[in-house]
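S.K.: structure here, sequence nowhere to be found:
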């Protein structure tokens, strides 16, 4: 654990000052302990979602544990979970917003392990949205740092036991109504049994390889996007003859920078068809709706354009 944190700090935070997102669970508690041993200063940020009875007491206990471990400070961040998208997504959105506001310019370490990475890859496979959806989580996606992506979840529990720490057991982590819980408790163990072990590590390796490939393709797509620009539009001629993987990345980057949201593979392919399968079809809605209007991509005079309708 200490080596993983030490190596992460050397790559991404050589100044040695970080924040840690602490829930009180085994993963984040062990991460906090390792960070306190390796970093020059650690600020603990504890988000209280207020979704369970006694959540304030759980947060206060985590803050006390953080200070005992050697954190420079421990701050409890109460949040209100009420945004759309289901309870998991709403809680995640509220949590990250609170952490981002409180981090005071520091990178925030998160306790995601190799097991979490494997679950994320499986969820991406189920969505079927291409390689990007199964690249998993990055070791550093500023300001979020994940030093433990190469370690199994059981290692964090072992560390807590060795240090005599009693982690909090979140009842949501065993609630079968959550998809990720069923992946953890049912799907991954079955895959390990059927395929002879090593599945979680193999999924994590696949994610890392795809992320490396994706970084190269994204760099090439950035150059192509610059070449294809015609003001706020894109020149069809520039896009028509390039490889589909690059063309869709260019279209995706262009759409996102103009306010498109929640893009799916079908969105991108429908916009791509305006370039490669032009039959006079109408525009393609690409999200980003606001104030009674929607964002639409269309083909006009040899260019891809965006307009509000």
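M.R.: That came in fine, so what should we check first? Everything quoted here is computed from the prediction, not taken from an experiment.
S.K.: going forward, measure contacts between C-alpha atoms and count neighbours the same way
M.R.: Noted.
S.K.: contact partners for residue 191?
M.R.: Taking Cα atoms under 8 Å, 6 or more residues apart in numbering as the criterion, residue 191 is in contact with 197, 199.
S.K.: okay, now residue 279: neighbour count?
M.R.: Other residues near residue 279 come to 9 when the count uses other Cα atoms under 10 Å.
S.K.: check which element follows the longest strand seen in the chain along the chain.
M.R.: In terms of residue count, the longest strand belonging to the chain (DSSP state E) is strand 41-48. Once the chain leaves strand 41-48, the next helix or strand it forms, by DSSP states H and E, is helix 55-69.
S.K.: toward the C-terminus, what is the element adjacent to that next one?
M.R.: Next along the chain after helix 55-69, taking DSSP H and E as the criterion, comes strand 73-78.
S.K.: what's in contact with whichever helix or strand comes after that next one?
M.R.: Per DSSP H and E, the first helix or strand lying C-terminal to strand 73-78 is helix 87-102. The contact list for helix 87-102 (Cα under 8 Å, 6+ apart) reads 21, 45, 47, 49, 77, 79-84, 108, 143, 178.
S.K.: in the chain, which spans are helices?
M.R.: 2-12, 26-38, 55-69, 87-102, 114-127, 153-162, 179-182, 188-195, 199-228, 236-240, 244-257, 265-276 (DSSP state H).
S.K.: so what secondary structure elements neighbour the longest one?
M.R.: The criterion is 3 or more Cα pairs under 8 Å, 6 or more residues apart in numbering; DSSP states H and E, and the helices and strands that helix 199-228 contacts are helix 114-127, helix 188-195, strand 233-235, helix 236-240, helix 244-257.
S.K.: which among the contacts of helix 87-102 end up buried?
M.R.: 21, 45, 47, 49, 77, 79, 81, 108 (16 or more other Cα atoms under 10 Å).
S.K.: pull the most distant pair out of those residues.
M.R.: Greatest spatial distance among the buried ones among the contacts of helix 87-102 (Cα to Cα): 81 and 108, at 20.8 Å.
S.K.: neighbours of the closest residue to residue 12 other than its chain neighbours, how many?
M.R.: Nearest residue to residue 12, sequence neighbours excluded (Cα to Cα, 6 or more residues apart in numbering): residue 140, at 7.5 Å. When neighbours are counted by other Cα under 10 Å, residue 140 registers 17.
S.K.: ok, and here's another one to check against it:
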């Protein structure tokens, strides 16, 4: 029996593990742009979905596989690129294959706005088709890029924890694979991927993530050794475990502060009202996490809520000197009065809140 290419074998193993817990007859969608990562994922899922759950006693197929292709309409000819990606998915045997054109509106930045539009499209198509999971083609290289970008922004552990393997309906089977492996899979299965011109990070005009990909990661591996990217990904896993625990404890703290407030009078028209005493008594790491959660609950966009905003709120709790209100993203305001922290939403009544990225 001929041996299976190592990259293809690794891809198949990763996908098989990600599909193994799905109920028989479930539909999964591959988010496919036509690039090397998502096309390799589509090709692998097309094969492995037919094998999951197959046995002598149960010869049927456990999982059905389709695809969703998002046309962001940001580049000339984007509709053609989307249709080529969709046709490749059809040729692989994926069904249904849905092309969803989106309108990318202004947001905290062009990349963040495109991401928000893309995930809204995934959610809409998943709901319309009854898909139980959407599979994303992010790789270990993407994870390392995410960690480096978080470091450059001075982000906390949650951001440095990178992308989770699973969140809600989203799954990332390839987080343990390198980008070179997905390119190899495409070559082995005879599929020609599309190469996004915005991924060329050789110019200063290129998106920051593309410059990190093309220039910073190779330099990092050249200086620190070929295991540097894997080490960044391992750090993300360790930080994710820590961040999960801290988030759970911070949620409990926020509930305690809210419960204490509920026994008082509260503030008319306030989105969030909290008693400062349990917050002030808590360790700083938990308090700041709870405050960030309160800010998001008040309607502030996650993408523009920074550590400086949280630090200003923290000063209202722990370094109270009669200072005035804190201005927050989205027009929200925070004040302290009578031992209570009051966060008022800046959202216009009846308006939809800005979606979190």
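M.R.: Structure's in. What do you need? Quantities reported herein were computed from a predicted structural model and do not represent experimental measurements.
S.K.: quick revisit: hey, which of the helices of the first structure is tucked in deepest?
M.R.: A comparison of the helices of the first structure by mean neighbour count, using mean count of other Cα atoms under 10 Å, puts helix 26-38 on top with a mean of 25.
S.K.: find me the equivalent region of the longest strand of the first structure in the second structure.
M.R.: Strand 41-48 of the first structure corresponds to residues 64-71 in the second structure, going by TM-score structural alignment.
S.K.: columns distance to residue 194 of the first structure on top of the contacts of helix 87-102 of the first structure, output as TSV?
M.R.: What follows is these, written out as TSV (distance: Cα to Cα, whole Å):
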residue	distance to residue 194 of the first structure
21	35
45	40
47	38
49	38
77	43
79	42
80	42
81	39
82	40
83	39
84	37
108	37
143	38
178	23
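S.K.: mean shift of the match of strand 41-48 of the first structure relative to the first structure?
M.R.: Stretch 64-71 of the second structure: mean distance to aligned residues in the first structure after superposition is 1.0 Å, counting by mean Cα distance after the TM-score superposition for the first structure.
S.K.: against residue 191 of the first structure, how distant is the most centrally placed residue in the first structure?
M.R.: Nearest to the mean C-alpha position of the first structure, counting by Cα atoms, centre = their mean, stands residue 137 at 5.3 Å. Distance of residue 137 of the first structure to residue 191 of the first structure, given as Cα to Cα, to the nearest Å: 21 Å.
S.K.: trace residue 3 of the first structure over to the second structure, please.
M.R.: By TM-score structural alignment, residue 3 of the first structure lines up with residue 13.
S.K.: can you pull the contacts of that match?
M.R.: Contacts of residue 13 of the second structure (Cα under 8 Å, 6+ apart): none.
S.K.: any idea how far it lies from residue 171 of the second structure?
M.R.: For residue 13 of the second structure, the distance to residue 171 of the second structure - Cα to Cα - is 15 Å.
S.K.: same check on residue 100 of the second structure?
M.R.: 20 Å.
S.K.: whichever residue in the first structure pairs up with residue 216 of the second structure: neighbouring residues, count only.
M.R.: Aligned by TM-score structural alignment, residue 216 of the second structure pairs with residue 187 of the first structure. For residue 187 of the first structure, the count of nearby residues is 15 (other Cα under 10 Å).
S.K.: can you tell me how far residue 187 of the first structure is from residue 123 of the first structure?
M.R.: 11 Å.
S.K.: cool, residue 207 of the first structure as well?
M.R.: Distance from residue 207 of the first structure to residue 123 of the first structure, by Cα to Cα: 12 Å.
S.K.: now for these two: what residues contact both?
M.R.: With Cα under 8 Å, 6+ apart, residue 207 of the first structure and residue 123 have common neighbours residue 134.
S.K.: neighbours of the residue nearest to residue 4 of the first structure when sequence neighbours are not counted, just the number please.
M.R.: The shortest distance from residue 4 of the first structure to any non-neighbouring residue, by Cα to Cα, 6+ apart, is to residue 147 (5.8 Å). Residue 147 of the first structure has 26 neighbours, counted by other Cα under 10 Å.
S.K.: please pull up the equivalent of residue 147 of the first structure in the second structure.
M.R.: Residue 147 of the first structure maps onto residue 173 in the second structure, by TM-score structural alignment.
S.K.: check contacts around its match.
M.R.: Residue 173 of the second structure makes contact with 14-15, 18, 135-138, 165 under the criterion Cα under 8 Å, 6+ apart.
S.K.: repeat the analysis, applying 7 Å as the threshold.
M.R.: 14-15, 18, 165 (Cα atoms under 7 Å, 6 or more residues apart in numbering).
S.K.: check residue 46 of the first structure too.
M.R.: 21-23, 59, 63, 75-77.
S.K.: and residue 113 of the first structure, what's its match in the second structure?
M.R.: By TM-score structural alignment, residue 113 of the first structure lines up with residue 139.
S.K.: any idea how far residue 308 of the second structure is from the nearest residue to that match once chain neighbours are set aside?
M.R.: Spatial nearest neighbour of residue 139 of the second structure, excluding adjacent residues (Cα to Cα, 6+ apart): residue 175 at 4.3 Å. Going from residue 175 of the second structure to residue 308 of the second structure by Cα to Cα gives 31 Å.
S.K.: what's around the alignment partner in the first structure of residue 226 of the second structure, how many residues?
M.R.: Under the alignment (TM-score structural alignment), residue 226 of the second structure pairs with residue 197 of the first structure. By other Cα under 10 Å, 14 other residues sit near residue 197 of the first structure.
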